[in-house]
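Undergrad: Here is my input, please return the structure:
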Amino acid sequence: MRYQPHTDEDVRSMLETMGLDRVDQLFSSIPEGLRLKAPLDLPEALDEQRLFEHVGKLASMNRIEQMQASFLGAGVYEHFVPAVVGQILARGEFLTSYTPYQPEVSQGTLKAIFEFQTMLSEILGMDLANASMYDGAHATAEALLMGLRIRRKATKVLVSSALNPEYKEVSKTYLSHLEGAYVELPEKDGLTDLSQLDASALDGVAMVMVQCPNFYGSIEDLEAIKTFCTAHDLLFGVCFSEPLAYGLVKAPGAVGADIAAGEAQSLGLAPGFGGPLLGVLACKIEHVRMTPGRLVSQGLDTEGRESYVLTLATREQHIRRARATSNICTNQGLMALACTIYLSLVGKQGFRELAELNLARAEYAKAQLCAIPDVTLVYDAPTFNEFVIRTPKPAAEVVRFAAARGVAAGLNLGRVDAAHHNDLLLAVTEINSREQIDLLVQLIGEMLLL
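TA: Below is the predicted model of the structure:
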């Protein structure tokens, strides 16, 4: 990139406009002790051609190994994304870093966000969804704070230990200023365990938050948990990392959840290196004024034409920071658009068929893997497209053996909890053919014979 410096006259004019005499006055907010006193020790400058050559040499140091198959999941999933999604995203009307701050700016952008909200509301079975959050962990943390806002006298939330570990860590950070607010519920056999809770443990509780399917892939009994919450007058929150499951599994809204929050990456976004991601938060209409993030609504302009507008913006932007429902003041607009395009292409029937295909592939993999001697399922709960197996050898060794042969054999759960050092968390989607599954089974079988 060519650099064209300012002339002395340019600098003088800008300083005069700002009412300053010297350039170093621009840095007066930086303490004297932290300022650089000597020139940076930088290598010789390169022209454009030499710079390209240098970057090329650096890039050649990367190890690029073509994986034959990947069974990684744990919150980020690989699904087939039609090429048209990327083509539409690349259009100049959408590919911009600008966020529409004014209520009626950019009708095309606002309409796209409105469609995203509508589609996610339908999938989750909720009255409304916001314009998106940063990612599933962020959305979950905001949902917990939202629960505490709704129940103003409450001081804590109950969070299932079967949530994605990263969701739990982010939530703990968000609630760290509220001492004792984050209380973790135990899990038993891969599912949230409410049996040990007595009346005293529920004092001051605003809500219960579970994940479905949870981190282990197990499908929680949401109806039973909702019954528990109703009996004790608690809000019920459901988070998720694989919303495709709701093509078959009852959606949060269908079982009476008050808030649903999570990750929508699996609906049109590539895994990348773990991002970019797409958080979403949905809720019942009575909680709309407590909802974080932006909301786009549909209406009519002064000439009776269909129009879109940022609504109830005073909740989180045009208000004092301490009183705002959140301070995100933005959204993952481009990622939300990718999700909207993807869902438009898939359609309602296609969404269900895709969910059925994921389930079928996962069940086939489960059966084949458990046919290997000494390989067992860790949990008996029903699953969607992700499950945990236990091998007689450390999972880390299994992962290394398979990776050396071009297969990502899931997540070594020992990285999350040492007690799971022999356990593998595997995700199987429509991307994984029977041939790939058979290869995985073959490699694990070979490794266990060594």
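Undergrad: From now on I want contacts and neighbour counts done on CA atoms only, so please keep to that.
TA: OK.
Undergrad: Phe401 and Met447 touch, don't they?
TA: Yes: between Phe401 and Met447 a contact is recorded at 6.8 Å, counting by Cα atoms under 8 Å.
Undergrad: Strands along the stretch 351-450 of the chain, start to end?
TA: Listed in chain order, the strands of the stretch 351-450 of the chain (DSSP state E, counting those that start in this stretch) span 376-377, 386-390, 407-408, 411-412, 423-427.
Undergrad: among these, which is the most enclosed?
TA: Stretch with highest mean neighbour count among the strands of the stretch 351-450 of the chain: strand 423-427 (a mean of 27; mean count of other Cα atoms under 10 Å).
Undergrad: Tell me the helices and strands packed up against that strand.
TA: strand 386-390, strand 411-412 (3 or more Cα pairs under 8 Å, 6 or more residues apart in numbering; DSSP states H and E).
Undergrad: compare with the first, here's sequence two:
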Amino acid sequence: MVGYKKKSSGAWSEILSKKLQNQSGCPLRMWRYKQLEKFLSIGFPDRKTENWRYTDISPISSQIFLFDKTTADLDITDFAIENSYRIVFVNGCFSPALSNLISLPEEIQLSPLRTILKNYRKRNFVKKIPILQTPFSLLNDGLFQDGMFLHIPKNFELKKPVHFLYLMKPNLPFSMTQTRNTIFLEENSRASVLEEYFGTFCCPTKIYFNNIVTQIIVGASANLAFYKLQQENNSSFHIANTQIKQLRNSQVVSFHCLMGGKIGREDLNYSLAGQGASCRLLGFYHLKNKQHIDNHTCVDHKSSGCTSQQIYNGIIGNKSKAVFNGKILVRPEADKTVAHQNNKNLMFSNESEINTKPELEIYNNDVTCTHGATVGCLDDETLFYLYSRGIDRLTAEYLLACAFAEEITAKLPCKIISERMYQKIIKKLTLSVHSSEEEAL
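TA: Alright, predicted model coming up:
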């Protein structure tokens, strides 16, 4: 953890020290105590930290955020997905009134994490799932108040998608959530999971901080489709760490769609720990109006015969900044590895910025690995073709941006979620076009 501050800011140190003194009766008390101590010893990352050199999180480290109360007085009609198992959290707290687990098969365990932590065996399972330790994951270890636990048993296929819906309607000036999600698919099981985060119910200037850790284990020959949509309000901070461990012959497709937040950071780490495991990482991000979104991915090939593919597309609008750092790591024992990575970015303003950094770290000669990154503007010939047919500039840019997004969403395996994601993207692009006729996307 070289490069981190030696200690966190004074205000955070004070409130966390009080938290350490009030852990009595808390599940995993000693473990959480140690994790908070580790965080206090290193503090928040700064721009001197290599993995954070393009992202300034001082707006988080310099401000104290507090846990908020929940409310059930929300109309979630526009957020619900038909034929899904829905579990809802408001301000980080589970809302039974807004959730819908009707017809959930009795073999499936889908529960708030608070319930699971009352069971000693499950409690220890939660803490033993490997998570790469970062300042924000350590902070989450010590503070997480709730989240979801999903367990799919051996040889079971869950027909409907599972929908984790996280909504913010803060009561406090600076509220926060510390959310922990745990997903476990046993051997030869199958499931689709959607995580969504919305700041729709609060005003655009409301400042809040969400810090999320999602732990996933995919058993031998199991199949998981994992989707995430982040649409926080544009004054918020969203930091997330997702860790996926795959065993022999397992298959995972993930899609991360990031369009909200003033500062958004997404760390996605795959561990291909079993022979023949395969994963496909798909991503889309759209920024505008001084937004900052930072994607860090790492696929760690630990076993032979594994395959991975990373495809991320980004649209960067006026005065916004994006970061993409994608890494492929091939261990000495991971022969017959096939790994590909590609990052494409469309710039819609001379004032926007993208820092893209593909990485290959290979310790085996029997591999096939490629990586690529492109940054550019819309093609002049294509634009001229649309202009010549009476299409104005903004509409032409909008149509091409939609096609650029559909390159990714068309690859998603679940049709219901694919269409939902595409419509959310289209809505954001439409709002971007019509927000100002004098600006690009």
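Undergrad: Let me see the TM-score of these two.
TA: TM-score for the superposed chains, counting by TM-score structural alignment, normalised by the length of the second structure: 0.23, backed by 168 aligned residues with a Cα RMSD of 7.0 Å.
Undergrad: sorry, back to before: Phe401 and Met447 of the first structure: which has the busier surroundings?
TA: Phe401 (18 against 15; other Cα atoms under 10 Å).
Undergrad: Quick check: the gap between that one and Leu426 of the first structure.
TA: 16 Å (Cα to Cα, to the nearest Å).
Undergrad: Also Leu158 of the first structure?
TA: When Leu158 of the first structure is compared with Leu426 of the first structure (using Cα to Cα), they lie 27 Å apart.
Undergrad: same thing with Glu169 of the first structure?
TA: From Glu169 of the first structure to Leu426 of the first structure the distance is 22 Å (Cα to Cα).
Undergrad: in what helix or strand does Ala139 of the first structure lie?
TA: helix 136-150 (DSSP states H and E).
Undergrad: helices or strands up against that helix?
TA: Looks like helix 136-150 of the first structure contacts strand 156-160, helix 165-174, strand 205-211, strand 235-240, strand 259-263, strand 279-283 (3+ Cα pairs under 8 Å, 6+ apart).
Undergrad: Report the angle between the fifth one and strand 205-211.
TA: Just to be clear, that refers to strand 259-263 of the first structure. Here the directions of strand 259-263 of the first structure and strand 205-211 differ by 40 degrees (axes from the mean of the first three to the mean of the last three Cα atoms, to 10 degrees).
Undergrad: Helices of the second structure, residue ranges please.
TA: Under the criterion DSSP state H, helices of the second structure are mapped to 10-21, 29-42, 58-61, 113-116, 120-128, 135-143, 380-387, 393-409, 415-435.
Undergrad: These: which one's closest to Thr370 of the second structure?
TA: Nearest of these to Thr370 of the second structure, taken as Cα to Cα: helix 393-409 at 18.9 Å.
Undergrad: What residues sit buried inside the longest helix seen in the first structure?
TA: In the first structure, taking DSSP H as the definition, the longest helix is helix 333-370. By neighbour count with 16 or more other Cα atoms under 10 Å, helix 333-370 of the first structure contains the buried residues 333-343, 345-346, 351-352, 354-363, 365-366, 369-370.
Undergrad: From the contact counts, what lies against it?
TA: helix 83-89, helix 107-124, strand 376-377, strand 386-390, helix 434-449.
Undergrad: could those go into TSV alongside distance to Val238 of the first structure?
TA: Formatted as TSV, these follow (distance: least, Cα to Cα, whole Å):
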stretch	distance to Val238 of the first structure
helix 83-89	29
helix 107-124	10
strand 376-377	25
strand 386-390	18
helix 434-449	31
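Undergrad: quick one: which of those is nearest Asp10 of the first structure?
TA: Using Cα to Cα, the nearest of those to Asp10 of the first structure is helix 107-124, at 37.1 Å.
Undergrad: After the closest one, heading C-terminal, what element do we hit next?
TA: Taking DSSP H and E, what comes next after helix 107-124 of the first structure is strand 128-129.
Undergrad: Show me what that next one packs onto, helices and strands only.
TA: Using 3+ Cα pairs under 8 Å, 6+ apart: strand 128-129 of the first structure touches helix 107-124, strand 279-283.
Undergrad: would you list these in a markdown table and tack on distance to Tyr308 of the first structure?
TA: Listed next are these as a markdown table, based on distance: least, Cα to Cα, whole Å:
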| stretch | distance to Tyr308 of the first structure |
| --- | --- |
| helix 107-124 | 6 |
| strand 279-283 | 19 |
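Undergrad: now these in CSV, with mean neighbour count?
TA: Below are these laid out as CSV (neighbours: other Cα atoms under 10 Å):
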stretch, mean neighbour count
helix 107-124, 21
strand 279-283, 30
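Undergrad: right, and those - which one's nearest Asp438 of the first structure?
TA: Using Cα to Cα, those put helix 107-124 closest to Asp438 of the first structure, at 32.5 Å.
Undergrad: for the closest one, packing partners?
TA: Helix 107-124 of the first structure packs on strand 128-129, strand 296-300, strand 306-310, helix 333-370, going by 3+ Cα pairs under 8 Å, 6+ apart.
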